[in-house]
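1. fold the following, please.
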Amino acid sequence: MDYSYTFLILLLPALSFLVLGLYGMKLSHKVAGLIGTTSLGLVTVLSYMTAFSYFFAPRLADGTFATIVPYNFTWLPLGNLHFDMGILLDPISVMMLIVISTVSLMVHIYSFGYMHGEKGFQRYYAFLSLFTMSMLGLVVATNIFQMYLFWELVGVSSYLLIGFYYPLKPAIAASKKAFIVTRFADLFFLIGILIFGYYTESFSFSFAGTIEMGAGTTPFIAGNTAKAVIAGTFILPTALVLMFIGGAGKSAMFPLHIWLPDAMEGPTPVSALIHAATMVVAGVFQIARMFPLWIEYAQPQLSIVVWVGVFTAFYAAAVACAQSDIKRVLAFSTISQIAFMMVALGVSLPGHEAMLDNHAQLGFMASMFHLFTHAMFKACLFLGAGCIIHAVHSNEMAMMGGLRKYMPITHITFLISCLAIAGIPFFSGFSSKDEIISACFAYSPVVGWIMTGIAAMTAFYMFRLYYGIFWGTENKVAHEHHTPHEAPLTMTIPLIILCVITVGVGVYTTIAGFAGWGGSFGSFVTASGQEYNIHFDVQIALTSTVIAILSICLATYIYKGESQPVADRLYKMFPRLHRAAYKRFYQDEIWQYVTHRIIFRCISKPVAWFDRHIVDGTFNFLAWGANEAGESIRPWQSGDVRQYAVWFLTGTVALTLILLACAL
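-> Coordinates of the predicted model:
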């Protein structure tokens, strides 16, 4: 199959960014939006063409998918090392092309309605194109350096989009916070890349299978790892853990999560793009891409990924239970769900394959599967939240209530997405989350039960959010000047499309998983490249389903009615716990204390004093000394011939006397 057209997947959004960035202000809103949306529409068509031809192409002799590199060229040669740029197609990169292009296209269409009349509309679509191109370049990278290059472009794009409303101080603060926190984490990623490159003499990934490049096939493995083995077994594990810190920052893992809730200051469609298909899944994708190296050299260190993910998932779910801003509930929900994916990757140990029959590396498959399903229903939830905010002009649940009768389409799509993330059968979230929990139980019953409990918390806080928006007491005062109404078609059609995907995938995989007749999705594969057929553990599936239903019933009991006496009593019983959860357990305050009172005061100020007084003082002294020496000999160059004659004669006499003394 000829994949030479795939360069257009990166070129089209790049051209859209350049055109809109340079000439956007000369175009009308409609033309600018059409340029951005049309380019993404073409990218989506090309991505689906690539996925269809890739997953239905003949397999290799061992039944695995081929790893295809249509383009790869050396950009910067540096001795034994070289920086390459290219396009790599394998199961997870092709799956990510589908996820990114689909969600980004929905966001582009949705933004026609949501951003209508906004100042900077053309600039907004230019930044969307840059953001999409950056993430697409990241997932098709042929090497770690190219991944890092586009990784940083994703960070720049998020800074621009989060701070889109630049006249507002909260937006500017949020964009700077996101950029600084992720750049801090990216420093560790860069150090890990440099260590990896130095000891392996390569920036290439390690893959099972072969690469099709041109007419032939060649093995594609990491560089000379013997140097790393000689240097010590701690070298590559250290590099991989440092890279994981970079991924943890991008994917908002604790304690580097603090930027993501504040990123809600950007436009709501941007939140959908960041949370569903681009920035936060970059860390998960990085671990998945480097997974063969983790399995080969750093299996013990995967426990770090597991427990960071477990704690983050619980922390974020607990915070989400107390938030009143609907976008922040969804933000902490995203943090928790991304942590689910991290945990699934961490529990993917080959040593546990025997416990799973032929479910080799179940966790890896489950993580990638959940990445796909979560992207669809979380994008639907965020875009639905945008419709709600568009209708009531507020993010606070107190300003909502009873909206189901005003916004029927948003209500149904939001409900379906809530059922999906809660893990109810016949919705896509059930299939992927159940596989994660099965992998966790295979790894450790303790981890399995913890993740089951967190899944129950997910169902609870999502239906707390659902009832707070669409049921409960309608805020008549908030609605007396502006009656809520359904969003225009440009905003509701993306909701319907994402909802159909959520239901369609969920129905197929649920029936197939319980029936045991396959349910395979070519993109959801193990790290070894083998296709995986979904097959549920009935006991775990039933347990998680019952717990999810009980959690929904509990949320219904507490929050559905017009009055909420149970919630009020719980608040009075545990006011400090509620406030701590509402304040995110004071993580922002802790970071402020650490940075301002410890780092700035105890480290930065002494360093600044040393710089000003010692470093600058040394060079200032040298400059002063040179200046004084020049001033002291300045009279010697007076231009007076008589003075020169005196000095000449004096020197001659002195030299003569010295020579006579030496002769005697």
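
2. from here on, contacts and neighbour counts on C-alpha atoms
-> OK.

3. what's the end-to-end length of stretch 161-176?
-> Distances were taken as Cα to Cα, to the nearest Å; on that basis the terminal residues of stretch 161-176 are 11 Å apart.

4. to compare against the first, here's the next sequence to fold:
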Amino acid sequence: MTSTPLTLAAAADASAAAVTPATGAAALSWLLIAVPAASAALLLLTGRASDRWGHWLAVAASVFSAVLGTVILLQVLGTDPDERVLSVHLWRWFAAGDLTVDLGLRLDPLSLTFVALVTVVGSLIHLYSVAYMAHDRDRRRFFAYLNLFVAAMLTLVLGDSYIALFIGWEGVGLASYLLIGFWNTADAEDDSAVRATSRENATAAKKAFIMNRVGDLGLLAAMMAMVSQVGSVAFDAVLPAAGDSAISTGWLTAMGFFLLLAACGKSAQFPLQAWLGDAMAGPTPVSALIHAATMVTAGVYLMVRSAPVLEGAPTAQTAVAVVGALTLVLGAVIGSAKDDMKKVLAASTMSQLGYMMLGAGLGPVGYAVAIFHLLTHGFFKAQLFLAAGSVMHAMGDQVDMRRFGALRTAMRVTWVTMGIGWLAILGVPPFSGFWSKDLIIEAAFVGQGLRPWILGTVALLGAGLTAFYMSRLFFMIFHGSPRWTTASDIEGEVHPHESGWLMTAPLIILSVFSVGLGGLLASGDAFVTWLEPVTGHVEHHEPVLAVPVIMGLTLALVVLGALSAWVMYARREVPVVVQPGNALVEATRHDLYQDAVNEALAMRPGQGLVVATTVSDRHVVDGAVEGLARATAGLGRLVRRTESGFVRSYAGYMLAGVVLALIAVLASRY
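-> Here you go, the predicted structure:
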């Protein structure tokens, strides 16, 4: 499906769609957030008393939100498209001068799409985690953090203003920090390796937290600009003003770039993507939740929700597309050189988010397809991460793919379900990724001049690279010869086996979505039509290349990438020990030295400033203060000596004073 851009006025009409008070189940939408949040608080406050049953309480809370979210979704689906934007007023937060901030919820096709993704995928991850974390001593705390994560993400997508969005935005940042660094403690009797891993996990959590704070500055700056120009941060005030040209192009451009900075931090887009690979330090269900349904999707949501702002700022909108295109290639290249199974999937998420950001930067032609790919990706990426966790469970928590091979014989269910996720992310028909990612590629070829050729070619290249590195992962894990028997550095003996039903059942359920969701929602442009109350109606338009040609080129590159991986990693023997590569390979193994660049541009100048400030403080400020103190003390000692207590001394002081006074009088006369 490809389309021509909306006019700015049409985008404004979409943003200003009639908002009606919610009734029925929709009026209870606050429970979507309240129940998992209350469950998290209860688990944290009850302590060890809830260790035996706390995880099931967390599962029940998440399932409750999924059921209620489904009921609300069906209610909204049953209404007229013009009445699909509902509101729930909660309370007035504060009023300061002319600025009044009310907190409420906005139920529309965009927010409800995220509700379905977050609650359904989140519930399956909760169920999976019951078995995955069964022997962890802090399982109760883990589930409390999971529920906090779900509640924060639902706050982010359901809030009816940027300030409500920001509350959820910070909430997912906090929850990710707690979960990425979940295994950050070591007992006194633990060996040095365990203690080192704990420190690395804590460092990874801090890295994600700090890099996301950089993005937060962008969102705060955008809200300040909104208050300056509109006097409000409510969607119903800001977005229509942006669409009606009530805000100047200059201010809209500034807002657009500020929002892009926020999205780059949260959705791991260049140049703020370096934290995403390190975030694999957390338990695997955390990785699945972050990458599939919560934190990293928030930036894409922000871009599409702020569509009228981007429409009024073509420069910022182009920047969104460029950042997305650059990130999708960057993630794909990095994923091609990683041997850590989870870090390959992390790079994959970065790349797929790049596709979504590219779609969001294409204007109205890409908004709906960006969210479509976000939705399908959420299900098959959760499936891929949970399947990776099943492999880790069978292989003594190993993540190095060079030490796997031939696991298909021991893990049939995991092999089949991960294979379905693999085919979905490759975009092989009829799996869901084919329907969503191909739409972004087609949309990238819509336009005039060189832009569609450049962006479309990049999107095509990303499809081929995706096929290569994801096939490399799949073949190295499940095909070829078994390599765990020859890996001398694996601690202990491994016996590959299939995981229990609590871990395989979510994989099977996710497989259903990975197979059928894309085709179902693409039928008759059903999903694009569903989002029209938010994104507006878009007329169809042909890209610069015919759609069958684009589809043929995409599938050809996918087949070429998969066959290359088969020849290199399934037909040939994979070395257990990492082999040195050329300069490009070594660069990609080190994430193209992004950490070194960040340190050179941000960390080291900051450290230099701290050192300079310390020296200045020590030698200038402290010197002046200490010098004044010494002078005052010396003066005090001098004055103290004049206070001898002898009358003759005081008489001498008086005589000296009289003499000095007479001299002064005489000097003034002559």
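
5. next helix or strand past the lengthiest strand in the second structure?
-> With residue count as the measure and DSSP state E as the assignment, the second structure has strand 86-96 as its longest strand. Heading C-terminal from strand 86-96 of the second structure, the first helix or strand you meet, by DSSP states H and E, is strand 99-107.

6. so what secondary structure elements neighbour that next one?
-> Using 3 or more Cα pairs under 8 Å, 6 or more residues apart in numbering; DSSP states H and E, the elements in contact with strand 99-107 of the second structure are strand 86-96, helix 139-158.

7. ok, residues contacting the shortest one?
-> Judged by Cα atoms under 8 Å, 6 or more residues apart in numbering, the contacts made with strand 86-96 of the second structure from elsewhere in the structure are 19-22, 26-27, 29, 100-108, 160.

8. in the superposed pair, what's the mean gap between that strand and the first structure?
-> In the superposition with the first structure, the average deviation recorded for strand 86-96 of the second structure is 1.9 Å (mean Cα distance after the TM-score superposition for the first structure).

9. try stretch 120-129 of the second structure
-> Compared with the first structure after fitting, stretch 120-129 of the second structure deviates on average by 0.9 Å (mean Cα distance after the TM-score superposition for the first structure).

10. can the helices and strands packed on strand 99-107 of the second structure go into JSON lines with extra columns for mean neighbour count and distance to Ile33 of the second structure?
-> Compiled in JSON lines, these are given as follows (neighbours: other Cα atoms under 10 Å; distance: least, Cα to Cα, whole Å):
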{"stretch": "strand 86-96", "mean neighbour count": "14", "distance to Ile33 of the second structure": "12"}
{"stretch": "helix 139-158", "mean neighbour count": "27", "distance to Ile33 of the second structure": "5"}
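
11. now do the contacts for Thr210 of the first structure.
-> Counting by Cα under 8 Å, 6+ apart, Thr210 of the first structure touches 66-67, 217-220.

12. of those residues, closest to Glu201 of the first structure?
-> Each of the contacts of Thr210 of the first structure was checked against Glu201 of the first structure using Cα to Cα; the closest is Phe220, at 14.2 Å.

13. was I right about the closest one contacting Phe207?
-> Yes - taking Cα atoms under 8 Å as the definition, Phe220 of the first structure is a contact partner of Phe207 at 6.3 Å.

14. now the angle from the longest helix out of those in the second structure to strand 99-107?
-> Among the segments of the second structure that qualify as a helix by DSSP state H, the longest is helix 192-229. For the pair helix 192-229 of the second structure and strand 99-107, the angle between their directions (axes from the mean of the first three to the mean of the last three Cα atoms, to 10 degrees) equals 120 degrees.
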